[in-house]
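# no FASTA, just this:
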């Protein structure tokens, strides 16, 4: 799937519109090659645990640089430990791990199903709002981005944040050299 997503900085007191979904806590572990080449190529490899389930996701380089929207290939994992052993057996190493707290809702706008997520992460201050649409191909993903942007503006979201949480994590870790965060 092509995840057309725009991330915004949440204004103070922002409330999610739409139909509320269950809140979620994601425990994410990202893997990379020892030399960092996989991540440097714009790809990401993640194990995510949430609500008693684990998913392994490979994100390809962005299909839209302005929003950093990516194609995501994901599958459920029956045994998290075994999957981590497979990844390390293939030569990947843990690059980072963090927790993402999400309050979620769903709505329709201009014929598109949109998922909205109010996000905080355990390594940085501030709150973000993600608005995303799952598209079946690149062209539909690109077509969804202006709709997402207009919907964001309509609900008071004006400050886009085009960087990935993984980039924000690495920036925070690099600034905090006296107390590095273990993976």
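Thanks, I have the structure now. The structure displayed is predicted, hence computed values, not measured ones.
# only C-alpha atoms for contact and neighbour calcs from this point on.
Will do.
# residues touching stretch 65-76, excluding its own?
1-7, 53-64, 138, 161-164 (CA atoms under 8 Å, 6 or more residues apart in numbering).
# in PyMOL, select just the buried ones from the residues you listed.
Buried members of the contacts of stretch 65-76, defined by 16 or more other CA atoms under 10 Å, are picked up in PyMOL with:
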select buried, resi 1+2+3+4+5+6+7+54+55+56+57+58+59+60+61+62+63+64+138+161+162
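# so which of the contacts of stretch 65-76 are in strands?
Under the assignment DSSP state E, these contribute 2-7, 53-64 to strands.
# what's the burial count for residue 32?
Here the number of neighbours of residue 32 (other CA atoms under 10 Å) works out to 22.
# do the same with residue 167
So residue 167, with other CA under 10 Å, has 10 neighbours.
# tell me which helix or strand it sits in.
Residue 167 is part of helix 165-175, with elements assigned from DSSP states H and E.
# next, the buried residues of that helix.
Buried, per 16+ other CA under 10 Å, within helix 165-175: 165-166, 169, 173.
# okay, pairing it with this:
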């Protein structure tokens, strides 16, 4: 089991964080994520803090789709969750399979992302500057992988250090989910 060791922050000064990322992370990848979250009709997955998502990533040179399942949070402070992900060859078929199994789309939205691959303390780290057109603000997600719950604290120390190095204060951290913010913004 791998755990996505991730912290997310509200970015108060996007230009300054972008400049720090460009300096630290080198070239970026600009991607548009189209996310569809599925759930049981009664909402059992999301109510239990689990996620079932089909994400199509539109990049400058290619488009790819991944299926992701995230288990319930294993760390309340960070919101880190076990994550299982696999490539999807036929996105339309994947959506039909979910519907055929009785899952329903709970929410779908777009994320506009600038991704930077970093190395910190020997770990591969992904830093993503995020805008969601339906909600105001800019966020920074920094993540790495932890092999298990015992390794999670050390992984989060690295993630927090990257955030601090980019000028993000602990007071800017948030565990609010984009799904909740988008749902709240819709009439």
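Cool, got the structure. Small disclaimer: the values here were computed from a predicted structure and weren't measured.
# so after superposing, what's the score?
Scored against TM-score structural alignment, normalised by the length of the first structure, the superposed chains reach a TM-score of 0.89; 174 aligned residues with a CA RMSD of 1.4 Å.
# circling back: what helices and strands are in contact with the helix holding residue 167 of the first structure?
Helices and strands touching helix 165-175 of the first structure, as assessed by 3 or more CA pairs under 8 Å, 6 or more residues apart in numbering; DSSP states H and E, are absent.
# chain center to it: distance?
Relative to the centre of its chain, helix 165-175 of the first structure is centred 14 Å away, using CA atoms, centre = their mean, to the nearest Å.
# equivalent analysis for stretch 40-53 of the first structure, please.
Worked out by CA atoms, centre = their mean, stretch 40-53 of the first structure lies 9 Å from the chain centre.
# which residues touch that stretch?
For stretch 40-53 of the first structure, contacts defined as CA under 8 Å, 6+ apart pick out 24-32, 38, 54-62, 76-78, 80, 84.
# same thing with stretch 138-154 of the second structure?
So stretch 138-154 of the second structure is contacted by 1-12, 14, 74, 123-132, 155, 159, 162-163 (CA under 8 Å, 6+ apart).
# rerun at 6 Å
2-11, 125-131 (CA atoms under 6 Å, 6 or more residues apart in numbering).
# also stretch 25-35 of the second structure?
54-59, 108-116, 118.
# give me the buried subset of the residues you listed.
So, by 16+ other CA under 10 Å, the buried ones in those are 54-58, 108-116, 118.
# which of the residues you listed sit farthest apart?
For these, the maximum inter-member distance is 28.9 Å, found between 108 and 118 (CA to CA).
# and which of the contacts of stretch 25-35 of the second structure is nearest to residue 24 of the second structure?
Residue 24 of the second structure lies nearest to residue 118 out of the contacts of stretch 25-35 of the second structure, by CA to CA, at 7.6 Å.
# surely residue 128 of the second structure touches residue 112?
No. Between residue 128 of the second structure and residue 112 there is no contact under CA atoms under 6 Å: 9.6 Å.
# longest strand anywhere in the second structure?
Longest strand in the second structure, counting by DSSP E: strand 104-120.
# residues contacting the counterpart of residue 99 of the first structure in the second structure?
In the second structure, the residue matched to residue 99 of the first structure (TM-score structural alignment) is residue 110. Residues in contact with residue 110 of the second structure (CA under 6 Å, 6+ apart) are 33-34.
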